[in-house]
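Visitor: return atomic coordinates for the entry below.
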Amino acid sequence: MRQTIPRLFQALRALQHENPLGLPRTGTIPRMQRGLPERRKIKDVAKVVAVSSAKGGVGKSTVAANLSLAFAKLGYRSGILDTDIFGPSVPTLFNLSGEPRLSSNNQLLPLSNYGVKTMSMGYLVGEEAPVVWRGLMVMKALQQLLHEVDWGGLDILVLDLPPGTGDTQLSVTQQVVLDGSLIVTTPHALAIKDAVKGINMFKKVNVPLLGLVQNMSLFNCPHCHTDTAVFGSNKRVQEVCREHSVELIGDIPLHQNVGDDGQRGKPTVVSEPESDRARAFIKIAQQVGSKIGL
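Guide: Next up, the predicted model:
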């Protein structure tokens, strides 16, 4: 039978085994336990930008997906890597499924749609299968996603980080040379508090902060055409940017179509390229590109 995924992932998916990674129980200690991994560039990728939020539910994956599509629309060879092992969103957002094939050098080949190359754990496990793994298994899977994918040459790779400031985020910053990071928040007070945690995390690990993206900022009523701050005023966001010397790099309005577009696998930049929402994502991509020398 022709092998379609690396043996490591075949082992990772065998969740019923006590030792699914096949690691030695005694003897050699994995390098991950001996010290910090070496930070290195992702092969065949010129620039790497991480999109993060310390709070779930703020639309981070939607922003990351539209940002990668905006880069493609601007003429760059663009890709997106979904690093959320437990709750991958990229397969849904890009309307993709199926196991990746292997390249001639035993690397995972990305799946593509709308001119963007993608890779996600969601391609390697069943759509409804829970990932019930301990930390070491997650880190091994993440390491392969970061360094064993054949991107075939990209100008820009967007990393969609999971919410929080834990193992995955730290592993990414320790294993990959990042050209910068974006923090996604909403104007809601709780989201802003967590955004500050994300800002401080990237400062601690010496990753350049490119800016903060405020998602779902204002709702424009289609009947009376009045703007309403559904999640609160953006004054606090502006204060946080001043306090932490971070630029407010983008404002994405609250609109039903943004969520609906993502759910049906055709994000806003593709489905409504002339809309205000799509133009907001394009503007963010232009600013990010300028900041990282793209």
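Visitor: every contact and neighbour count from this point should use C-alpha atoms.
Guide: Fine.
Visitor: ok, residue 250 touching residue 284?
Guide: Yes: between residue 250 and residue 284 a contact is recorded at 5.7 Å, counting by CA atoms under 8 Å.
Visitor: in this structure, which spans are strands?
Guide: 45-52, 78-82, 111-113, 116-120, 154-160, 180-185, 209-220, 227-228, 248-254 (DSSP state E).
Visitor: tilt between the second one and strand 45-52?
Guide: Translated: strand 78-82. Strand 78-82 runs at 50 degrees relative to strand 45-52, counting by axes from the mean of the first three to the mean of the last three CA atoms, to 10 degrees.
Visitor: mind giving me the packing neighbours of strand 78-82?
Guide: helix 60-73, strand 116-120, strand 154-160 (3 or more CA pairs under 8 Å, 6 or more residues apart in numbering; DSSP states H and E).
Visitor: let's compare: structure for the following, please.
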Amino acid sequence: MSIEVIKPGALSTFQDLGRTAYRHLGIPVNGVMDERAHRLANALVGNLPSTATLEITLMGPTLRFHEDAVIALSGADLGALLNGEPLSVDHMVAVAKGSDLSFGKRSFGTRAYLAVRGGFVFDPVMGSASTYTRGAYGGHAGRPLKKGDVLSLSQLAPSSRLAKLSQAARSLSQAFDDQVALPPDSPIRVIRGREWSCFSSHAQQALEAAPYRISPQSDRMGYRLEGEKLELTAPREVISEAVDFGSIQVPADGQPIILMADRQTTGGYPKIGHVCAVDLPRLAQKMPGETIRLTLVDLGTAQRLMLSQQRSFAALEQLCVASS
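Guide: Presented below is the predicted three-dimensional model:
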């Protein structure tokens, strides 16, 4: 079973939940930018969450299916078309042999995730199929898709329960959004960082009060923000220490950087805050040039939100296990 790449799109790479066991060796985690969309796309077709999806950024590829398949798209609406007909996100769809999946006009979001029932075939690198383009490893030849690539698919037995499981996955995701997630344009929730007290009161207030524009020099490694300068009360040397997805570092120019999926493993800039895990998917759907606002929440609130998200993820995984 295979899919042929007719057009590669702007940046189409395979990602999974990342390679988390090698950070002590300086190996980045990588993985999906929007974990919620990745997990939902997999659940809609009955895959386990560890199955790699194709992360499609802004301008999607054109893919030709050489065998029948079952697919789902989640995350951004990038104007997906199946044989020229509109294809909705967050729906399971049967694709016939010879069909073309393409993308047109973007409606919202930045990253869409394509899951194929059974998953794609890869040789894992350090236990993960995630593509790290800077290191040229993982995914398909360690790079984004290009014209002429042939992508192999695994075979997974059909499930008579898949339609009901897919509907249940959509319902679970919608319930989570209604209870925990915020509308796309709502402020991004953050908690205070390790060096919060080292920043001036003006900087602490500006973090919430001032809008920040996502710089064009932003990518999967980090979102550089442009806006109110965040100043320390005094010059400070910070010993490099572990950083994570969502850490908000402030270099000498005072313009914050939010670390994203391809972040380095350690950093030595002061950290004024950290994006709550539950809002990382919303942030990942923002694109350079867009403006965001940040809002502080306490640690207890962040933990409650994270636990609610983990329960949602666990419920989706149980659905996948039931269909496999």
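Visitor: please state their TM-score.
Guide: After superposition, the two chains reach a TM-score of 0.26 (TM-score structural alignment, normalised by the length of the first structure), with 127 aligned residues with a CA RMSD of 6.3 Å.
Visitor: if we can go back for a sec, okay if I get the strands of the first structure as JSON lines plus distance to residue 291 of the first structure and mean neighbour count?
Guide: Converted to JSON lines, the strands of the first structure look like this (distance: least, CA to CA, whole Å; neighbours: other CA atoms under 10 Å):
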{"stretch": "strand 45-52", "distance to residue 291 of the first structure": "11", "mean neighbour count": "22"}
{"stretch": "strand 78-82", "distance to residue 291 of the first structure": "17", "mean neighbour count": "26"}
{"stretch": "strand 111-113", "distance to residue 291 of the first structure": "26", "mean neighbour count": "17"}
{"stretch": "strand 116-120", "distance to residue 291 of the first structure": "21", "mean neighbour count": "25"}
{"stretch": "strand 154-160", "distance to residue 291 of the first structure": "13", "mean neighbour count": "23"}
{"stretch": "strand 180-185", "distance to residue 291 of the first structure": "9", "mean neighbour count": "25"}
{"stretch": "strand 209-220", "distance to residue 291 of the first structure": "7", "mean neighbour count": "22"}
{"stretch": "strand 227-228", "distance to residue 291 of the first structure": "31", "mean neighbour count": "14"}
{"stretch": "strand 248-254", "distance to residue 291 of the first structure": "11", "mean neighbour count": "20"}
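Visitor: wait, which of those is closest to residue 170 of the first structure?
Guide: Closest to residue 170 of the first structure of those is strand 45-52 (CA to CA; 11.8 Å).
Visitor: list the helices and strands that closest one packs on?
Guide: Strand 45-52 of the first structure packs on helix 60-73, strand 154-160, strand 180-185, going by 3+ CA pairs under 8 Å, 6+ apart.
Visitor: would you turn these into a markdown table with distance to residue 51 of the first structure?
Guide: Formatted as a markdown table, those follow (distance: least, CA to CA, whole Å):
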| stretch | distance to residue 51 of the first structure |
| --- | --- |
| helix 60-73 | 6 |
| strand 154-160 | 5 |
| strand 180-185 | 5 |
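Visitor: how close does residue 113 of the second structure sit to residue 76 of the second structure?
Guide: 8 Å (CA to CA, to the nearest Å).
Visitor: ok, the two, which is more surrounded?
Guide: Ranked by neighbour count (other CA atoms under 10 Å), residue 113 of the second structure and residue 76 place residue 113 first, with 33 against 24.
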